[in-house]
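1. mind folding the following:
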Amino acid sequence: MLENITISPKGGLSGTIHIPGDKSISHRSVMFAALASTPVVIKNFLYAEDCLSTVSCMRALGAKIEKDASNNLHVLGNGLHGLQEPPNIMDAGNSGTTLRLLSGILVGQPFFSVLTGDASLRSRPMARVVTPLTKMGGKISGRQDTRYIPMAIMPSEKIEGIEYNMPMASAQVKSAILLATLFASSPSIVTEPYISRDHTELMLETFGVKIKRQGTSVGVSPIADLQAPAEIDVPGDISSAAFWLVGASIIPNSHLTLKNVGINPTRTGILDILRQMGANITIENERFSGAEPVADLVVKSAELKGVTIEGPIIPRLIDEIPVLAVAALFANGQTTIRDAEELRVKETDRLKAVASELGKMGAIITETKDGLTINGRQKLQFAKCCSYHDHRMAMSLAIAGAASNGVEINQPDCANISYPNFFTTLDTIRA
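-> A predicted model of the protein is given here:
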């Protein structure tokens, strides 16, 4: 395990990168396949720590899951109503997706289960998931009045559908409700203030579940069983591609081709904002992988300008804000980010972490209650920075260092949570 890594400036980024599988879709593919009764082969599955936490939990619930010599994941479940009581506490590791989506599945089961996670996950709030699941009839008990894990989920007499207006857009909360509804006695309708990523809805449809959409509302009804596809091909993760999109945009003489990137419209806020900033990004070879749109992205270095990022686009790029803050440092003018208070309850308080660590490099960043104000065209200096064991912080700092005078990053191995080969890839495209 690396205690520190030093990133030095080496000039432009060039080459072709095959983007690793989408983390959100990898989680969902193995969960849904484990709830089906016929075999499913998952290609381009992301073998990162978060997704392997989901694999571990679904195995504990009785699914047979194996990797073959070609890195495909083979999943065989026991049907929608065939999950088994786990013999031990299930550990979600650092994965909020595992924890929240699995909570939705477990409230409808006729057995007892307990969920925990690492120190970071144990500090992340669960109330916004527990509240709707409890209203549906779920019996959940956890630490500090069920605001935090570890938490136990007891068998319920009956799970009922719900009409729920979410106070903030969240794909994880929405997904937990939709998954719980599969085991309920009546339909559910979930309404968000803005539309969040819809991978769960698309995956449900792939498994034969009818989804009703109207505006920012989505509805689903209970079903008897899932109809599994024989194969799922996971697109590349646009959240992983984001680091290269920003890096190639801000480092002169860069030219990268990013292969097989998911361009689901609920996830492409990063493309919209970078283009608004003046980035040179083209989309090629558009196609579909199952229900998910994919394409190749070509990005070249460009002169960027500051923008305002707020409102409905925030759920479409919430994970990309740390690296967008790096892009803003190299843009002309000021960039303002608002409505991003959800970043305070991620793996770390990302608003505070971005302001603190980029500030060590000389950046002028003002932290606000729900965002950041970033002055552009900054002269960054070499600094020793902390990742806070947050994968997106570590990779964002690496891009900042590569684009300036270098950086030393503490706890860089946390990148393995979502992008195990990130630092190797960075070396390759700067060779």
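2. contacts and neighbour counts: CA atoms only from here.
-> Fine.
3. correct me if wrong: Arg275 contacts Ile283.
-> No: look at Arg275 against Ile283 with C-alpha atoms under 8 Å: they stay out of range, at 11.7 Å.
4. what segments of the stretch 1-150 of the chain are strands?
-> Under the criterion DSSP state E, counting those that start in this stretch, the stretch 1-150 of the chain contains strands at 4-7, 14-18, 40-43, 64-67, 73-76, 90-91, 113-116, 139-142, 148-154.
5. please give me the structure for this one as well, since I'd like to look at both together:
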Amino acid sequence: MGENGVGKNYYPQGGAAAAAMEVSSVEHGQAGGSKCYDDDGRLKRTGTMWTASAHIITAVIGSGVLSLAWAIGQLGWVAGPAVMLLFSLVTYYTSSLLSDCYRYGDETTGKRNYTYMDAVNANLSGIKVQLCGFLQYANIVGVAIGYTIAASISMLAIKRANCFHVKGHVNPCHISSTPYMVIFGVAQIFFSQIPDFDQISWLSILAAIMSFTYSTIGLGLGIVQVVANKGVKGSLTGISIGAVTPIDKVWRSLQAFGDIAFAYSYSLILIEIQDTIRAPPPSEAKVMRRATLVSVATTTLFYMLCGCMGYAAFGDDAPGNLLTGFGFYEPFWLLDIANAAIVVHLVGAYQVYCQPLFAFVEKWAQQRWPKSGFITGEIQVPLVSSGFKLNLFRLTWRSAFVVATTVVSMLLPFFNDVVGFLGAIGFWPPAPSPG
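-> From the prediction side, this is the model:
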């Protein structure tokens, strides 16, 4: 994964299409081209601070919010909110550093970096580039595994909620999560064959609706439970030694740190979001810093409400996943809606987060074997209204990736543990020093 092998225009808007636009822009002259194209020859960007904030909020508010009540339960009323605030400040600071890396050199006229790895290549060299590339793609694999586990647990929760409603809460309703992981994996094999899945315009809107749906339901149920309890549960220091051993207390506290970190992580796609912002003035970096401030503040407020209300409702017994840990049993249909929203959100989120890895491997293969029909050839598949081009290498490689992540997920069906681990590796400082 050297400088010529990682992240160089591996998104759909790069390569030949970008070159063609640049030639077109030059041919029509600077004055005419500036109306339709930016300074790099690509179609004029139209994003604003508000659209960038919306993209960030959509990316950040995910299934990690459901573990925050448990995380605060391990740390208590003092350390829990304080750690959440600390991570929000660290996220804002590192995101501001990373946004300065969008252009190499001058922040208004320097060369644009279209992806995270483009920014790494422009500012670092040698083993540092390889390390950043490895961490980014390893994190993507981890996110794919985590999303598979979370989606299967939510599907399982729908089945169990209905079982509890019919047979009573004392019935164990033991059901295996393996079939649901297989179902999710089959769906991902199908969706992974759609080219440029991350560019589908309605995807962010749907993901945002689903995120706010299940998060709001969790918040509402927490408020109702607090009212039913006629008071707030919890303690200043969280779960006490005695209820757990000292070693377990330390381990749970560190895991809570990981859960909170996972809930804030979005560095993998920050540069891609910034690349949607219209050209200066003001500079994209200034707009992105303001967007980060707005989105992180909004997210932190929402996290505080969900996490603290969940802890207030259940105290030290807060479940690892607020909507699947069955602190709530009724109304079962509302739990079904919330968990269905989680599944729909994760189906799309899985694909969006995996696109950089998919594109990197496919570009590397095309550069390595440019004359191979298996890698570069496409088969026209007739559909209802238009043709669909199927690439055999894409079919094989992406299907193998989905199968591998699904199998690993079957071996690691522990939502909280996986979330904490992903948060730990994903919050590694993401920002290369701007040049």
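6. tm score of chain vs chain?
-> Once superposed, the chains reach a TM-score of 0.22 (TM-score structural alignment, normalised by the length of structure 1), with 148 aligned residues with a C-alpha RMSD of 6.8 Å.
7. returning to that earlier point: quick one: which of the strands of the stretch 1-150 of structure 1 is nearest Thr200 of structure 1?
-> Of all those, it is strand 40-43 that lies closest to Thr200 of structure 1, at 15.9 Å by C-alpha to C-alpha.
8. packing partners for that closest one?
-> Helices and strands touching strand 40-43 of structure 1, by 3 or more C-alpha pairs under 8 Å, 6 or more residues apart in numbering; DSSP states H and E, are helix 23-34, strand 73-76, strand 231-233.
9. can you check which of the ones you listed gets nearest to Gly269 of structure 1?
-> helix 23-34 (15.9 Å).
10. doesn't Phe388 of structure 2 belong to a helix?
-> No: per DSSP: H, G, I helix; E, B strand; the rest coil, Phe388 of structure 2 lies outside any helix segment and is strand.
11. what is the burial count for the nearest residue to it once chain neighbours are set aside?
-> Nearest-residue entry for Phe388 of structure 2: Val381, 4.9 Å, with adjacent residues in sequence omitted and distances by C-alpha to C-alpha, 6 or more residues apart in numbering. Val381 of structure 2 has 10 neighbouring residues, counting by other C-alpha atoms under 10 Å.
12. in a strand, Val381 of structure 2, correct?
-> Yes: counting by three-state DSSP, Val381 of structure 2 is located in a strand.
13. Ala119 of structure 1: how many residues sit nearby?
-> Neighbour tally, Ala119 of structure 1, other C-alpha under 10 Å: 12.
14. can you pull the contacts of it?
-> Listed by C-alpha atoms under 8 Å, 6 or more residues apart in numbering, Ala119 of structure 1 has no contact partners.
15. now do it against Ile409 of structure 1, distance only.
-> Distance, Ala119 of structure 1 to Ile409 of structure 1, using C-alpha to C-alpha, to the nearest Å: 20 Å.
16. Gly146 is in contact with Tyr350 of structure 2, correct?
-> No: Tyr350 of structure 2 lies out of contact with Gly146 (C-alpha under 8 Å); the separation is 9.4 Å.
17. higher neighbour count, these two?
-> Gly146 (29 against 22).
18. the residue nearest to that one when sequence neighbours are not counted sits in which helix or strand?
-> Excluding the flanking residues, the one nearest Gly146 of structure 2 by C-alpha to C-alpha, 6+ apart is Val418, at 6.2 Å. Taking DSSP states H and E as the criterion, Val418 of structure 2 maps to helix 415-426.
19. with Asp427 of structure 1 instead?
-> Using DSSP H and E, Asp427 of structure 1 falls in helix 422-429.
20. what does Leu98 of structure 2 give?
-> Counting by DSSP H and E, Leu98 of structure 2 is part of helix 68-99.
21. what packs against the longest helix along structure 2?
-> When structure 2 is scanned for its longest helix (criterion: DSSP state H), the result is helix 127-167. Contacts defined by 3+ C-alpha pairs under 8 Å, 6+ apart place helix 127-167 of structure 2 against helix 116-123, helix 178-191, helix 332-368, helix 392-411, helix 415-426.
22. same thing but at 6 Å, please
-> Packing partners of helix 127-167 of structure 2 (3 or more C-alpha pairs under 6 Å, 6 or more residues apart in numbering; DSSP states H and E): helix 332-368, helix 392-411.
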